[in-house]
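Participant: With the sequence up front, the predicted model follows.
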Amino acid sequence: MATQAEDDYDKLTPEQREIRDKADRAREAEEQATLPYTWRQELGELDLVIPVPKGTRAKDLIIVIAKKKLSVGLKGIDKILDGELCQEVKLDDSTWTLQDQEAVHIHLEKLNQQQWWENVLTHHPKIDVRKIQPENSKLSDLDGETRGMVEKMMFDNQQKQMGKPTSDEMKKMEALKKFQAAHPEMDFSKAKIS
């Protein structure tokens, strides 16, 4: 079900969409900058970097990675982050390391390897996963059907932005042309493709 904002977005010109997208990206960047960590993701995994006081040792850290929970803290101090993960992770493939005694690196393997996460912890600000541009090299990680669907969506999105017909509209136009060629006796001057 489309929200009001999505309906409005569909009615915008490409220039208006670009302006709204820039504003949305700036708002997301501001919200993400307030988090006590930075993060990046690929379809199958997610990585966080959490700054800690210089000189921190691994034995000073209390880190809990559970299937749907993440907690990072220093002994004797309030937790740096604590909450429910946006989605489930594979425990055996999720790890953490302390780098240069000043940053905790956490690697989470997603249980669902075909889904972008809107946020790391459910109570943190969300990003618009529809605007994520997957790296072309990573499209090869998808299974054939999903890859075809993603490529079609990307093509259709590009076509819409240029004011050109989508792949479905092109198929309908081609079918109409074939039908016209097979039936030259019919008048198609008022035919509409919908």
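Facilitator: It's in.
Participant: can we go C-alpha only for contacts and neighbour counts from here?
Facilitator: Will do.
Participant: how distant is the longest strand anywhere in the chain from the center of its chain?
Facilitator: For the chain, the longest strand by residue count, based on DSSP state E, is strand 89-99. Offset of strand 89-99 from its chain centre (C-alpha atoms, centre = their mean, to the nearest Å): 21 Å.
Participant: try this one next to it:
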Amino acid sequence: MSSADPDQNLSPAELAERDLQEKDRQAREAAEQAQLPYKWTQTIRDLEVSAPIPSNIKGRDMVVTLTKSKISVAIKGKEPIIEGDFPHPILVDESSWTLETTSNPPGKEVILHLDKVNKVEWWPHVVKGAPKIDVTKITPENSSLSDLDGETRAMVEKMMFDQRQKEAGGLTSDEQKKKELLEKFKADHPEMDFSNAQIG
């Protein structure tokens, strides 16, 4: 298997069709996310969730429950704005919520900062059962990668590389290493027969 660009084997019509499917998928995903009563973004380390609330609401009117695996955000006496189980655990002590005044549109919003336990995992949604995003399409900004310590950054970059290689039908970094070791060993031992050698 080569790690060549998989696109080069596609005809212009197939490429156009694939681009159309990708745009369609993105539009569907965006429409599903827009239907949620909250907005959310994430980095590899944390999530930020925000939801508009009436401007007369004060902090004491909010009922916010955060546990390692669950969330509930509601205005007292009303249906929860967001409620459910997280797809992955959070660090409760590092997570928080605030009530902030917004100017555009005028009003308030509740903002939650959720700190992930696993700092190398993208979340497909905030709570199970909500519409998912395609985490394989996430390309983190290099700036957020540079914030990570060396070991974590190397692990994230390796995961991203392996993900791209898998999608392209190429070898993961571990498989490439094995292949390089085998090639070196072959060169050092020309007297041995490697015709049936397998990588994996």
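Facilitator: That came in fine, so what should we check first? Computed from a prediction, not measured in an experiment: that's the story for all the values here.
Participant: quick revisit: have a look at how far, on average, the helix or strand that the longest strand of structure 1 is followed by is from structure 2.
Facilitator: With elements assigned by DSSP states H and E, the helix or strand that comes after strand 89-99 of structure 1 is strand 103-110. Following the fit onto structure 2, the mean deviation recorded for strand 103-110 of structure 1 is 0.3 Å by mean C-alpha distance after the TM-score superposition for structure 1.
Participant: Mind giving me the packing neighbours of the longest strand of structure 1?
Facilitator: Under the contact definition 3 or more C-alpha pairs under 8 Å, 6 or more residues apart in numbering; DSSP states H and E, strand 89-99 of structure 1 sits against strand 61-66, strand 103-110.
Participant: Identify the residues contacting the most centrally placed residue in structure 1.
Facilitator: Residue closest to the mean C-alpha point of structure 1, counted by C-alpha atoms, centre = their mean, is Val129 at 3.0 Å. Residues near Val129 of structure 1 by C-alpha atoms under 8 Å, 6 or more residues apart in numbering: Trp116, Trp117, Glu118.
Participant: on that earlier part again, kindly compare burial across the helices and strands packed on strand 89-99 of structure 1 and name the winner.
Facilitator: Using mean count of other C-alpha atoms under 10 Å, the stretch among those with the largest mean neighbour count is strand 103-110, at a mean of 21.
Participant: the strands in structure 1, which residues?
Facilitator: Counting by DSSP E, the strands of structure 1 are 38-41, 45-51, 61-66, 69-74, 79-84, 89-99, 103-110.
Participant: on that earlier part again, map the residue nearest to the centre of structure 1 onto structure 2.
Facilitator: With TM-score structural alignment as the criterion, Val129 of structure 1 lines up with Val135 in structure 2.
Participant: Once you drop chain neighbours, what's closest to Lys166 of structure 2?
Facilitator: Thr172 (6.8 Å; C-alpha to C-alpha, 6 or more residues apart in numbering).
Participant: Make sure the one you found is actually in contact with Met160.
Facilitator: No - with contacts counted by C-alpha atoms under 8 Å, Thr172 of structure 2 stays clear of Met160, the gap being 10.1 Å.
Participant: Show me what the longest helix seen in structure 1 is packed up against.
Facilitator: Longest helix in structure 1 by number of residues (criterion: DSSP state H): helix 14-33. Judged by 3+ C-alpha pairs under 8 Å, 6+ apart, helix 14-33 of structure 1 is in contact with no other helix or strand.
Participant: distance between that helix and the chain's centre?
Facilitator: Taking C-alpha atoms, centre = their mean, one finds the center of helix 14-33 of structure 1 at 15 Å from the center of the full chain.
Participant: Now that helix: buried residues?
Facilitator: Arg17, Gln32 (16 or more other C-alpha atoms under 10 Å).
Participant: got a list of contacts for it?
Facilitator: For helix 14-33 of structure 1, the surrounding residues in contact (C-alpha under 8 Å, 6+ apart) are Tyr9, Thr38, Pro125, Lys126, Ile127, Gln161, Met162.
Participant: quick one: the first one from Ile132 of structure 1, how far?
Facilitator: The one in question is Tyr9 of structure 1. 17 Å (C-alpha to C-alpha, to the nearest Å).
Participant: Tell me which of the two has more neighbours.
Facilitator: Tyr9 (15 against 10; other C-alpha atoms under 10 Å).
Participant: thinking again about what came up before, please list all residues in contact with the residue nearest to Lys166 of structure 2.
Facilitator: So Thr172 of structure 2 contacts Phe161, Asp162, Gln163, Gln165, Lys166 (C-alpha under 8 Å, 6+ apart).
Participant: any idea how far the fourth one lies from Gln176 of structure 2?
Facilitator: Taken as C-alpha to C-alpha, the spacing of Gln165 of structure 2 relative to Gln176 of structure 2 amounts to 11 Å.
Participant: Between the two, which is the more surrounded one?
Facilitator: The neighbour count for Gln165 of structure 2 versus Gln176, taken as other C-alpha under 10 Å, is higher for Gln165 (19 against 15).
Participant: rewinding a little: just the ones of the contacts of Thr172 of structure 2 in helices?
Facilitator: Phe161, Asp162, Gln163, Gln165, Lys166.
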